[in-house]
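S.K.: Any chance you could fold what I've pasted below:
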Amino acid sequence: MSENPPVSPPSDLRYRRVILKLSGESLAESGKRGISGAEMSTIARQIKQAHETGCQIAIVNGGGNILRGAQFSGANHAVHEATAHYMGMLATVINSLALQDALEHIGLPTRVMSALPVDRVAEKFIRRRAIRHLEKGRIVILSGGIGSPYVTTDTAAAQRALEVDADVILKATRVDGVYSDDPETNPHAVLYDQLTYQDVMSKNLRVMDATAIALCSEHRKPILVFNFKRDGNIVKAVRGETVGTWIGDPADAQTSRS
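M.R.: Have a look, this model is predicted:
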């Protein structure tokens, strides 16, 4: 049987290939742990809307709804911190398998790829193969971080965005973008429309970890931070509509927002 040909995104699409960064907590009910079927179904439906635009979508998800490696930091824990980070990477695999089934349940073609060898449930991450899946219109779920401890899934998202030549990192959060302070505790916190990488670093804004921001800055990879809880925001983000906070090089700002 002949191989499916690549599917080219529409030429007028603002972002033709994206990395969607989901936290592990996005798969759980607010304030709870574990995986919520209702939350996954809501996210899957939004991802389907985005996929139907023709955008090529790769997803990097966290594992904090199950376990965070950092919770074992310190000399008093019986679990070594490096071991805990590997446990956290396996948590991202669990989330990826759950998300895969939620997406396929509504008819979306997917592949789960892992930086850790778990070949009974996921393909090994190979850059060219991941790009080929994207070109065929499949949603690629990238799990296992980068396969090494002491590296966050934010940094993994930045790394994978560079490897698969994504146009932008879409960081899905529960708030409307990047604020000057925590909007849940400070009603006077200011929502930023645009920021430079240097702004994020100098203001110590909690967007992504410093390694991820530095990597994006070095390679001029823009980041869009937005509220995925607002219905339709994921498809707005892939279309490049004005939603959330855009972070990038000042020279690119005028051409990166509609």
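
S.K.: okay, CA-based contacts and neighbour counts for the rest of this
M.R.: Fine.

S.K.: mind listing the strands for the stretch 51-200 of the chain?
M.R.: Using DSSP state E, counting those that start in this stretch, the strands assigned to the stretch 51-200 of the chain run over residues 56-61, 110-114, 123-124, 139-143, 168-173, 194-195.

S.K.: Could you list every helix and strand that the first one packs against?
M.R.: Going back to what we said before, that points to strand 56-61. In terms of contacts (3 or more C-alpha pairs under 8 Å, 6 or more residues apart in numbering; DSSP states H and E), strand 56-61 is packed against strand 17-22, helix 81-105, helix 127-135, strand 139-143, helix 153-163.

S.K.: Of those, which stretch is the most buried?
M.R.: Most buried of the helices and strands packed on strand 56-61 by mean neighbour count (mean count of other C-alpha atoms under 10 Å) is strand 139-143; its value is a mean of 27.

S.K.: what angle sits between that one and strand 17-22?
M.R.: Compare the direction of strand 139-143 with that of strand 17-22 by axes from the mean of the first three to the mean of the last three C-alpha atoms, to 10 degrees and you get 50 degrees.

S.K.: Proceed likewise with the subsequent sequence, for comparison:
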Amino acid sequence: MSGYKRVLLKLSGEALMGDDAYGINRATIEAMVQDIAEVVNSGVQLAMVIGGGNIFRGVAGGAVGMDRATADYMGMLATVMNSLALGDAMKNAGLNPRVMSAIAIDQVVESYVRPKALQYLEEGKSVIFAGGTGNPFFTTDTAAALRAAEIGAEVMLKATKVDGIYTADPAKDPTAERYARISFDDAIAQRLQVMDATAFALCREQKMPIRVFSIFKPGALMRVVQGEDEGTDVFV
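M.R.: Coordinates of the predicted model:
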């Protein structure tokens, strides 16, 4: 398989925590950016969506009993915080990121406008999409699937702590085997939790392949965008 030219990388907020209980671990984010820089400097057009679970976890106790829409808006703000942190780390690594938010915070980041995002990608800049979809009740997985479709990404990369999709939980079952490739239909039939149902359905409808891999495995991101046998390929 030849390499990809334009991809969308979905990161969980928890990926930024390192060994911390919540928040952002600077060493972890800097190590992650090293792999991102390698990909961007190779000429791949890279867009990203990051969750907010690591930030929201710190205030989760106070959110108990809160209206769902209000809690989701708080989560969107958490994704903006993570996007700013990631963008800052990328800038320090010599990259030229642009953070665009689905919710208007013009004094902090520019608002998401699709033609502008496409222009940035064509110019070789990386784009970090913050604020989810801008609507409550939708996850950042769904935001990632939506943005991937909007920018014409060739693949959606789902970065996790595990290096792919397994027949069982590899942490609990040492005999579990990694799928190199699996179809959307088989993933649904086997009830494999690739991502939330709305995001998964959108990717399937748009014939958007998903590659699940470990962001903590050095060099894995580059191997994925080069089309090598890394992680699990979910195809239509």
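
S.K.: Kindly provide the TM-score of these chains.
M.R.: Once superposed, the chains reach a TM-score of 0.95 (TM-score structural alignment, normalised by the length of the second structure), with 233 aligned residues with a C-alpha RMSD of 1.6 Å.

S.K.: any chance of the helices and strands packed on strand 56-61 of the first structure in JSON lines, with distance to G177 of the first structure too?
M.R.: Converted to JSON lines, those look like this (distance: least, C-alpha to C-alpha, whole Å):
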{"stretch": "strand 17-22", "distance to G177 of the first structure": "14"}
{"stretch": "helix 81-105", "distance to G177 of the first structure": "24"}
{"stretch": "helix 127-135", "distance to G177 of the first structure": "27"}
{"stretch": "strand 139-143", "distance to G177 of the first structure": "24"}
{"stretch": "helix 153-163", "distance to G177 of the first structure": "16"}
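
S.K.: Show me the one of these that comes nearest I43 of the first structure.
M.R.: helix 81-105 (8.8 Å; C-alpha to C-alpha).

S.K.: Superpose on the second structure and give me the mean offset of that closest one.
M.R.: For helix 81-105 of the first structure, the mean deviation from the second structure after alignment is 0.4 Å (mean C-alpha distance after the TM-score superposition for the first structure).

S.K.: start and end residues in the second structure for that helix, please.
M.R.: Using TM-score structural alignment, helix 81-105 of the first structure lines up with residues 68-92 of the second structure.

S.K.: show me what contacts the residue mapped onto M156 of the second structure from the first structure?
M.R.: Mapped onto the first structure by TM-score structural alignment, M156 of the second structure lines up with I169. Shown in contact with I169 of the first structure (C-alpha atoms under 8 Å, 6 or more residues apart in numbering): 18-21, 157-158, 161, 221-224.

S.K.: so how far is Y150 of the first structure from T211 of the first structure?
M.R.: 11 Å (C-alpha to C-alpha, to the nearest Å).

S.K.: L142 of the first structure: what's it in contact with?
M.R.: By C-alpha under 8 Å, 6+ apart, the neighbours of L142 of the first structure are 58-61, 96, 112-115, 125.

S.K.: Trace it over to the second structure, please.
M.R.: In the second structure, L142 of the first structure lands on F129 (TM-score structural alignment).

S.K.: M222 of the second structure and E38 touch, don't they?
M.R.: Yes - counting by C-alpha atoms under 8 Å, M222 of the second structure does reach E38; the two are 7.0 Å apart.

S.K.: Thought I151 was touching M208 of the second structure, still the case?
M.R.: No - between M208 of the second structure and I151 there is no contact under C-alpha under 8 Å: 11.7 Å.

S.K.: how deep is the residue nearest to L11 of the second structure when sequence neighbours are not counted tucked in, by neighbour count?
M.R.: Distance criterion C-alpha to C-alpha, 6 or more residues apart in numbering; nearest residue to L11 of the second structure, sequence neighbours excluded, is I50 at 4.6 Å. By other C-alpha atoms under 10 Å, 29 other residues sit near I50 of the second structure.

S.K.: And I50 of the second structure, how close does it get to S2 of the second structure?
M.R.: Look at I50 of the second structure and S2 of the second structure: by C-alpha to C-alpha, they are 26 Å apart.

S.K.: Also A220 of the second structure?
M.R.: From A220 of the second structure across to S2 of the second structure, the span is 16 Å (C-alpha to C-alpha).

S.K.: quick one: which of those two has more around it?
M.R.: A220 (20 against 8).

S.K.: To which residue of the first structure is that one aligned?
M.R.: Looks like A220 of the second structure aligns to N233 there (TM-score structural alignment).

S.K.: okay but that match is in contact with G240, surely?
M.R.: No - using C-alpha under 8 Å, N233 of the first structure makes no contact with G240, being 10.4 Å away.

S.K.: Report the contact partners of the counterpart of R33 of the first structure in the second structure.
M.R.: Aligning on TM-score structural alignment places R33 of the first structure opposite Y22 in the second structure. Neighbouring residues of Y22 of the second structure by C-alpha under 8 Å, 6+ apart: 14, 54-55, 57-58.
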